[in-house]
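Visitor: Fold the following, please.
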Amino acid sequence: MKNENPPPNFNMRNVAVWGLIIAMFLVMITVTQGNFNSVPEENELNFSQFSQQVQHGNIASAKIDQDARIVTGERSDGSDYVANIPFFDDKAGDLLATTDIPYEYAEKKEQSVLVGLLMSVLPLLLIVGIFFLFFRSMQGGGRGGAMSFGKSKAKMLTENTQKKTFEDVAGVESAKEDLNEVVEFLRDPSRFTRLGARIPTGALLVGPPGTGKTLLARAVAGEAEVPFFTISGSDFVEMFVGVGASRVREMFADARKHAPCIIFIDEIDAVGRHRGVGTSGGHEEREQTLNQLLVEMDGFDGQEGVIIIAATNRPDVLDKALLRPGRFDRQIEVPYPDISGREKILEVHMKGKPISADLDVKYIARGTPGFSGADLANLVNEAALLSARRNKLKITMREFEDARDKVMMGAERRTLAMSDEEKQMTAYHEAGHAIVGLNMPGSLPIHKATIIPRGRALGMVQYLPERDQISQSRQEMIASMAMAMGGRAAEEIKFGYDKVTSGASSDIEHVTKIATAMVTEYGLSDAIGPIAYKDNDQGSFVPGIGRGSAISPETAKLIETEIKRFVTEAHEKALDILKKKKKDWKTLAEALLEYETLSGDEIKVLLSDGIKPKRPDGGKTKPAVSAVPTTKKPKGLGGAAEA
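Guide: Down below sits the predicted model:
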């Protein structure tokens, strides 16, 4: 994200410093080359060779140039020579003085004052320039350097930078209504202040990951057309104590200069956890940062026009001082969207994409309960990728169906080598789930049954509630457990007790969780009564352990007995249904072996009228979209998991 307020002319200063250093270096080379001429390559002698030539009488004349440190002249044979001489003393003159060879000294050149000054000052200037550049890089020009620990890392977006509005946010209407008050205050503060009202200093967005908390904060800034400072909670904390507090001070100082504006702190739980736990240095730094944040927020008088918006998915770990009136005194829930919200979110992400005319957005929304805004954006993107791979010009319902299956259950593993016995086992297992589900009151509608491996499952049956379920009845829970045990019951009846596989492991786990919740949380066991035995720390009841003195061994044993009773009754109910509906069960299993995937409508027609599906190639082409919407299958339900 681009920083819209960089230090002024910082890049130009860097270029200027580097240019000065390079210029000094070039001048030094030029001056050096001017004083010490290069020696010609032809007839060139070093001083040792020159001494030998003198001793052997091969030198006829010599002229010593002490400035250039060379000797020139003629040899006895009339050829010219050039010899380099050392920088130490006048060795060439001393050598020639012991012989009869005529020699002379070249006239010394007067060195200009400027050259002399440059030669003496240039090295010093070069050292100073390098040191200055190094120091500036350490400081980072005031931003992000190695020495700028206390500088704020908040990035500022102006109203014209990647602007977002409430039109770009869908599915969280209640949160938008709460934040609209903040927008109105930023647009016209006098409307509130003339009546003595004070806008909340901070708003805390609370919700699961991917529900659009960051997007909501940006939309508030876009609607109000004010600068938007964004920073993560982890950006405050460093290994050095006091750095985070310094960053908080600078961030608020910058915000006041740009008021009215919004400061958005993402994942504030990284710095706003409960104080007073732990003694490490890192903890001390976090506490100092939190203390400074509390002081800065409490210092507002309501007239500065700076509003703090923070986001977290763990409000329970935040310090109470953050949530008191005057700081984050307004908590705004950003939950998973309902069916109408999912429909609006899908429409937002489908804008600008070539969508087929027969695509039903409401149908897709019904088939994605529990999806967050990020999940839905990923679903649309996966559908577009599938259409591109299939060389289609538009995104059709088929791509959305396949994309939804891929997002929820993983990609198909058609290359997985399965024996005929394993395929038969999987077909009867999944048919068992479907038949039990179709014959249990309170069960969910079936959308699809398949024996194509996906993820870790060798096959699965998908169900869908007819509406977004907020709560479940006892009848629905019992039906869900019976449906889940249908796979294990099918294996026992068809293949015998000794041939039962590990494919029902996730189903058994799912049933056990439901039974445990019914007994320990929902008060649906007659033997236990409406008493909650849920472990507040672990989140579930642990048989035999309980919560210290809050539960006796006798009660723990009774709870275990009731959990086992619920699971056993579900298993027996599944066995009873499959034995009574053995013909339907066998018909469905054989159809799954033939077609691999059957939609909910195809299963109903097959079992009621005995009519097999009609496919374009007469084989295993995927069925058309069922009239019964699809759903995100509960964990462990209907999946023949890999061993």
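
Visitor: For the rest of this, base every contact and every neighbour count on C-alpha atoms.
Guide: OK.

Visitor: Does anything pack onto the helix or strand containing Ala23? Which helices or strands?
Guide: Element membership for Ala23 (DSSP states H and E) is helix 10-35. Helices and strands touching helix 10-35, by 3 or more CA pairs under 8 Å, 6 or more residues apart in numbering; DSSP states H and E, are helix 113-139.

Visitor: what's the following helix or strand after the helix it packs on?
Guide: For helix 113-139, the following helix or strand on the C-terminal side (DSSP H and E) is strand 155-157.

Visitor: what packs against that next one?
Guide: Strand 155-157 packs on strand 228-232, going by 3+ CA pairs under 8 Å, 6+ apart.

Visitor: Mind giving me the packing neighbours of the strand it packs on?
Guide: strand 155-157, strand 261-266.

Visitor: how about the shortest one: buried residues?
Guide: Counting neighbours by 16 or more other CA atoms under 10 Å, one finds that the buried residues in strand 155-157 are Lys155, Met156, Leu157.

Visitor: With stretch 494-512 instead?
Guide: Val500, Thr501, Gly503, Ala504, Ser505, Ser506, Asp507, Ile508, His510, Val511, Thr512.

Visitor: which one of the residues you listed is nearest Ile29?
Guide: Ser506 (77.4 Å; CA to CA).

Visitor: Tell me if I'm right that that closest one and Arg488 touch.
Guide: No. Using CA atoms under 8 Å, Ser506 is not in contact with Arg488, being 10.8 Å away.

Visitor: Now for Ala383, how many residues are close by?
Guide: By other CA atoms under 10 Å, the residues close to Ala383 number 22.

Visitor: swap in Lys394?
Guide: Under the neighbour criterion other CA under 10 Å, Lys394 is assigned a count of 15.

Visitor: residues in contact with it?
Guide: Pro354, Ile355, Ser356, Ser387 (CA atoms under 8 Å, 6 or more residues apart in numbering).

Visitor: Just confirm Ala203 is within a strand.
Guide: Yes. Ala203: assigned to a strand according to DSSP: H, G, I helix; E, B strand; the rest coil.

Visitor: Tell me how far it lies from Arg286.
Guide: To Arg286, Ala203 is 21 Å away according to CA to CA, to the nearest Å.

Visitor: which residues touch Gly410?
Guide: For Gly410, the contacting residues are Arg454, Gly455, by CA under 8 Å, 6+ apart.

Visitor: Show me what the helix or strand just after the helix holding Ala23 is packed up against.
Guide: Next helix or strand after helix 10-35 toward the C-terminus (DSSP H and E): strand 44-45. In terms of contacts (3+ CA pairs under 8 Å, 6+ apart), strand 44-45 is packed against strand 80-84.

Visitor: this one as well, want them side by side:
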Amino acid sequence: MKAMKPPKKPLLFYYGIILVVILLLNSFIFPVIFQKQVKEVDYGTFLTMVEKGDVQKVEIEDHYILFNSAAGNNKDSYYRTGVVDDPKLVDRLHEADVQFTKVIPRENSPFLNFILTWILPLLIFIAIGQWFAKKMQNKMMGGGNTLSFGKSKAKVYVEAKIGVTFADVAGQDEAKEALQEIVDFLHNPKKYKEIGAKIPKGALLVGPPGTGKTLLAKAVAGESKVPFFSISGSEFVEMFVGMGAARVRDLFKQAQEKAPCIVFIDEIDAIGKSRNSGMAGGNDEREQTLNQLLTEMDGFDADKGVVILAASNRPETLDKALLRPGRFDRRVPVELPDLAGREAILQVHARQVKLETDVDFNLIARATSGASGADLANIINEGALRAVRFGRDRVTQNDLEESVETVIAGYQRKNAVISMKDKLTISYHEVGHALVAAKQSHSAPVHKITIIPRTSGALGYTMQVDERETVLMSKEQALDKITTFMGGRAAEEVIFNTVTSGASNDIEQATKIARAMVTRYGMTEEFDMMALETVNNAYLGGDSSLIVSAETAAKIDDVVLKIIKTCHQKAIHILEENKDILHELTKYLIEKETLSGEEFMQILEGQ
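Guide: Predicted coordinates:
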């Protein structure tokens, strides 16, 4: 794709610079030079010089007399004196054989004076006003003149500029398979027409941010070798009513002219929200744009080879008319990748990176459960940056593992000053997490324990990595997770008989799991399989809202508290039974600041 060039300065900008330079020269430089060449003298000196024959030429003005010297080295010197009522001046100049003349000032006509003093300044101010008005118009209308208000802002990429194929997309095999049919239709439309099949007019890509929806759309265009129109939903909406609808019409007109082609609308929820949502009356501009989009999608023939792709993180907010068959009649989920998908994505992004031969992508993939494709690309890049920072020419396994921690918890705060008392508390806290996890049968193995503070605010953390991918969580696993979160606070209580603020994030995570067990997973006897809350914006954090009465909500809080208290007591019991190994592990951790999972298990097993 073409690199963006910096915008050129307007011509008036350079005119202004030239004008300022001229004014400065005229105010400070020219007067100094002129004053050096013309010397002021009194009238008596002038007469004396005339009598001596030192004056060569005289120019008599209304208010002063200008003359130059004829003596030796002063031929290029000019003098000026005031005008005195001297009737004999002409005779003196004749007698001295001096050339002289009377300079008569040129008088402009009244009409010319009127033009220069009134008409010309007025024209200059009108021109400046027109220029400012045009600049403001360009800013409000996104560039162009009045005739281009309704022009589409879509970026058009031809085949050579796309450069993306399905080989560049990993971890989304199901989505690629669903879109492969569109590619095949654009290549071989005849076999579909012979059997009477019609290609879907539009496909909606839905999924969390960073999963590769835009990349998939470009890959479809790259595989099909057709032009690719790309535009964001927000670019249709302007402050002037009707502009969005005009741009939709222009976009589809351009697409039909370049058919076969692909039109990609990113973040379509900006214009495609349901029309019965929000305040009465709604947003007229957005609704007109949506209505025009619906009309255009009904009005063109998909057999011509115009395919509409769109992406959204909030499909539940889209208007039902937009999702009916005949418009966006194919929905392609682009979900977070699984273990195999994450490993494949890491390998794709590592193609251009020099790696050591012992790099294990499977371990990195297992440590990044829930990461999107964009997150994994960032991890590879952070690993490469770390290798350069330490003066290496290849990325090591340690670089990638550290980049995972950087993305999760931030950079190391190497200059942080922590007192020995707080360091001891942090060490017992983190070992408490690890020891409780190791003593339970449904917990993931401990991969790393560290007390090195991070820029995210974490003073230390314990990393657990599952040996295999899990898609379901049992009640026992949920309870063990909560108990592991309680392990840090439990260690503080067992060893120091006090509590600190270091467990704030643990409390938040444990409460979230316990509440989900009650309200969403149906894992309690009190509420059995009753639905107690709904999840909104599943792809954007999954905010939930209760759908119960206030009385039931109070009962939910009681059940959640009961689960947390039970797990808390279980964590304390585990640590009380293993207090000796808790002291030993903490001693090692304080000395080394970081323990690997292997070192942790060796100490735990007495090796």
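
Visitor: quick revisit: orientation of the helix holding Ala23 of structure 1 relative to helix 113-139 in degrees?
Guide: Between helix 10-35 of structure 1 and helix 113-139, the angle comes out at 150 degrees (axes from the mean of the first three to the mean of the last three CA atoms, to 10 degrees).

Visitor: where does Leu66 of structure 2 fall, helix, sheet strand or coil?
Guide: Put simply, Leu66 of structure 2 is strand when judged by three-state DSSP.

Visitor: what's the counterpart of Leu606 of structure 1 in structure 2?
Guide: Per TM-score structural alignment, the equivalent position to Leu606 of structure 1 in structure 2 is Ile603.

Visitor: Please name the nearest non-neighbouring residue to that match.
Guide: Of all residues not flanking Ile603 of structure 2 in the chain, Leu585 sits nearest, at 7.0 Å (CA to CA, 6 or more residues apart in numbering).

Visitor: Just tell me what that neighbour corresponds to in structure 1.
Guide: Using TM-score structural alignment, the partner of Leu585 of structure 2 in structure 1 is Leu588.

Visitor: Next: Tyr64 of structure 2.
Guide: Per TM-score structural alignment, Tyr64 of structure 2 is aligned with Gln49.

Visitor: Next, work out how far apart its match and Gly144 of structure 1 are.
Guide: Distance, Gln49 of structure 1 to Gly144 of structure 1, by CA to CA: 60 Å.

Visitor: most distant residue from the middle of structure 2?
Guide: Glu95 (88.3 Å; CA atoms, centre = their mean).

Visitor: ok, now how distant is Arg392 of structure 2 from Thr81 of structure 2?
Guide: 82 Å.

Visitor: quick one: which of those two has more around it?
Guide: Using other CA under 10 Å, the more surrounded residue of Arg392 of structure 2 and Thr81 is Thr81, with 19 against 12.

Visitor: In three-state terms, how would the more buried one be classified?
Guide: Put simply, Thr81 of structure 2 is strand when judged by three-state DSSP.

Visitor: any idea how far Phe67 of structure 2 is from it?
Guide: Look at Thr81 of structure 2 and Phe67 of structure 2: by CA to CA, they are 9 Å apart.

Visitor: same deal with Leu204 of structure 2?
Guide: Distance of Leu204 of structure 2 to Phe67 of structure 2, computed by CA to CA: 89 Å.

Visitor: Which one of those two is surrounded by more residues?
Guide: Ranked by neighbour count (other CA under 10 Å), Leu204 of structure 2 and Phe67 place Leu204 first, with 25 against 21.

Visitor: which residues does the more buried one contact?
Guide: Counting by CA under 8 Å, 6+ apart, Leu204 of structure 2 has contacts Leu309, Ala310, Ala311, Ser312, Phe328, Asp329, Arg330, Arg331, Val332.

Visitor: for Thr483 of structure 2, same thing?
Guide: The contact partners of Thr483 of structure 2, by CA under 8 Å, 6+ apart, come to Val436, Ala437, Cys567, His568, Lys570, Ala571.

Visitor: Out of those, which comes closest to Ser403 of structure 2?
Guide: For the contacts of Thr483 of structure 2, the residue nearest Ser403 of structure 2 by CA to CA is Ala437; the value is 24.2 Å.

Visitor: what about that closest one, neighbour count?
Guide: Neighbourhood size, Ala437 of structure 2 [other CA under 10 Å]: 25.

Visitor: element containing it, please.
Guide: Assigned by DSSP H and E, Ala437 of structure 2 falls in helix 420-438.

Visitor: Which stretch of structure 1 lines up against that helix?
Guide: With TM-score structural alignment as the criterion, helix 420-438 of structure 2 aligns to 420-438.

Visitor: And that stretch against structure 2, how far off on average?
Guide: Comparison of stretch 420-438 of structure 1 with structure 2 after fitting gives an average deviation of 0.6 Å (mean CA distance after the TM-score superposition for structure 1).

Visitor: how about the strands in the stretch 201-350 of structure 1?
Guide: Using DSSP state E, counting those that start in this stretch, the strands of the stretch 201-350 of structure 1 run over 202-206, 228-232, 261-266, 306-312, 330-333.

Visitor: Show me what the longest helix along structure 2 is packed against.
Guide: Using DSSP state H to define each element, structure 2 has its longest helix at helix 550-577. Applying 3+ CA pairs under 8 Å, 6+ apart, we find helix 550-577 of structure 2 packed against helix 420-438, helix 475-496, helix 504-519.

Visitor: can you give me how far stretch 372-380 of structure 2 is from the chain middle?
Guide: With CA atoms, centre = their mean, to the nearest Å as the basis, stretch 372-380 of structure 2 stands 15 Å off its chain's centre.

Visitor: what does that stretch rub up against?
Guide: Contact with stretch 372-380 of structure 2 is made by 209-212, 336-337, 342, 345-346, 349-350, 400, 403-404, 407, as judged by CA under 8 Å, 6+ apart.

Visitor: Run a quick neighbour tally on Pro110 of structure 2.
Guide: 9.

Visitor: ok, now Arg474 of structure 1?
Guide: 12.

Visitor: can you give me the helices for the stretch 351-500 of structure 2?
Guide: Using DSSP state H, counting those that start in this stretch, the helices assigned to the stretch 351-500 of structure 2 run over residues 361-366, 373-389, 397-409, 420-438, 475-496.
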